[in-house]
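1. Here you go, sequence then predicted model.
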Amino acid sequence: MNTHKAFIHKVTPRFELEVTVELGEGILHGETLALRWLDLPKPGSKQGRALRKHLKKVRDSVEFVAVQKHEKNAFLRRNTDVFYLPGEKDVFKVAAKGRCLNKELLDLQLGKPYDEDKRKIDFSKKSITVFDEDIDLVTGNFKAEVCMYINDCKQYLRAALERKRVNMEKAEFNPTDEEFLIIYGLKEVKEMSMRLAGGIPLDWKGN
């Protein structure tokens, strides 16, 4: 297991940890880490405020924490186990004998065990809840739903670029199961957004 010393600089609004990780030989690397296998409360809620207070208390109680990084999450953050032990200078002793922050948050009821099933979309339902917001499902299919949003965005962007009223009857993007076409459609949305913002259009070579 890779164990590294990390210095916590900031707790983000989503309760991620902005850190500098010491990789050895004087190599420092800044990144944002997620607490592994935890469902955390909504920011701004009573429980969320208590969690933020505790994370800042932990940050201020030690010079550094020990981190063990795992796979990336949906937001491309490294899922991480975090250990801390006030007064200890050896990172490996911190990892072996220190408090596991992840487990501590569960014990304090400041987080719940990660529930992967909550991330699955049941398209037999008419709506889903994301970050406490209800989102209507229209098509009954994930890719078709994405295509619908691409089409809607392109219709509004086209109207803005041409300074005309939105023509919702004119299809800008047809439903497809082909993932490369969906990516192509998203790139078209990006290009139209860049043009609207006065930027240079894409060269379509990955830029």
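-> Here it is on my side, so go on. Numbers count the residues shown, from 1 in each chain.

2. When you work out contacts or count neighbours from here on, use the C-alpha atoms and nothing else.
-> Will do.

3. next SSE after the helix or strand encompassing I150?
-> Here I150 is covered by helix 142-162, with elements defined by DSSP states H and E. Toward the C-terminus, helix 142-162 is succeeded by helix 179-196 as the next helix or strand (DSSP H and E).

4. Helices of the chain, residue ranges please.
-> Counting by DSSP state H, the chain has helices at residues 46-61, 91-97, 101-107, 142-162, 179-196.

5. Put this next to the first one:
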Amino acid sequence: MFHKEGHKIIVITFIIVVAGILLAESFISIVWLKTVILIALLAFLILILQFFRNPKRHTVLNNKQVLSPVDGKVVVIEEVFEKEYFKEKRLQVSVFMSPLNVHVTRYPISGNVIFSKYHPGKYLVAWHPKASEENERTTVVVENETYGKVLHRQIAGALAKRIVNYAKLNDKASQGGESGFIKFGSRVDLFLPLDTNIKVALNQKVRGGESIIAENNNG
């Protein structure tokens, strides 16, 4: 199953690959060169299909837990000052996605969307310290009575040239439901209350909509 954001790109890629194969078969007589071109074209198609896959996830709804919004590896767990929305200290947990990861962004908690904003920007590598403030990004805040407010921020990477954000102000967010998509390499930051009980470690691999990032200490 492939994500709707990739349908057009997949069709274009398939046409390019088929055309490339036909041209190689028709005009290249050197066997090894033809083989290299065919392997490269097929590898390119497989990479595109891999990137836009959209596997089903089995989300267990729990208002006392924050789930990972994306697939990837935890690269940041630290206390920071969040400047855009909270304007106070929060716990930041960042998940980095390689081009091979599923790039669907999912709501980490259920609740009401109380903030959603897009920012144009640069395309620094996603793990750059300034990427969270200078890259193309979207910021979404969801609130529920049990956990409070959770901010998740999609950040474009060096390869990503388009962020898709489905979250609109006053939407009803469902934990694990799709909130957006980032095309080609990126990262998502979570900003959580300081008394949050973090359930992941640095370099841990997580799955969007399934892996528990944090838990409410009062629950």
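-> Cool, got the structure. Since the structure is predicted, the reported quantities are computational estimates derived from the model, not experimental observations.

6. Could you get me the TM-score between them?
-> Here the TM-score for the pair of chains, by TM-score structural alignment, normalised by the length of structure 1, is 0.21; 96 aligned residues with a C-alpha RMSD of 7.1 Å.

7. for the helices of structure 1, which one sits closest to V82 of structure 1?
-> For V82 of structure 1, the closest of those is helix 101-107, at 5.4 Å, according to C-alpha to C-alpha.

8. picking that back up, quick one: list the elements packing against the helix holding I150 of structure 1.
-> Helix 142-162 of structure 1 makes packing contacts with helix 179-196 when contacts are defined by 3 or more C-alpha pairs under 8 Å, 6 or more residues apart in numbering; DSSP states H and E.

9. Can you give me the distance of E82 of structure 2 to H119 of structure 2?
-> Counting by C-alpha to C-alpha, to the nearest Å, the gap between E82 of structure 2 and H119 of structure 2 amounts to 16 Å.

10. likewise G148 of structure 2?
-> In this view, G148 of structure 2 and H119 of structure 2 are 24 Å apart by C-alpha to C-alpha.

11. Same question for L192 of structure 2.
-> Distance of L192 of structure 2 to H119 of structure 2, computed by C-alpha to C-alpha: 21 Å.

12. which of the two has more neighbours?
-> For L192 of structure 2 versus H119, the count of surrounding residues by other C-alpha atoms under 10 Å is larger for L192: 26 against 14.

13. Next one: the closest residue to D81 of structure 1 other than its chain neighbours relative to R52 of structure 1, how far apart?
-> What sits nearest to D81 of structure 1 in space, not counting adjacent residues and going by C-alpha to C-alpha, 6 or more residues apart in numbering, is Q68, at 5.2 Å. Here the distance between Q68 of structure 1 and R52 of structure 1 works out to 21 Å (C-alpha to C-alpha).

14. same deal with F142 of structure 1?
-> In terms of C-alpha to C-alpha, F142 of structure 1 sits 34 Å off from R52 of structure 1.

15. Then C153 of structure 1?
-> According to C-alpha to C-alpha, C153 of structure 1 stands 36 Å off from R52 of structure 1.

16. ditto for L105 of structure 1
-> Counting by C-alpha to C-alpha, the gap between L105 of structure 1 and R52 of structure 1 amounts to 11 Å.

17. what does R158 of structure 1 give?
-> Using C-alpha to C-alpha, we find R158 of structure 1 at a distance of 42 Å from R52 of structure 1.

18. One more: K69 of structure 1?
-> Counting by C-alpha to C-alpha - K69 of structure 1 and R52 of structure 1 are separated by 21 Å.

19. repeat for S127 of structure 1
-> According to C-alpha to C-alpha, S127 of structure 1 and R52 of structure 1 sit 30 Å apart.

20. And these two? Which one has more around it.
-> Here S127 of structure 1 and R52 are compared on neighbour count by other C-alpha under 10 Å; more neighbours surround R52, at 19 against 15.
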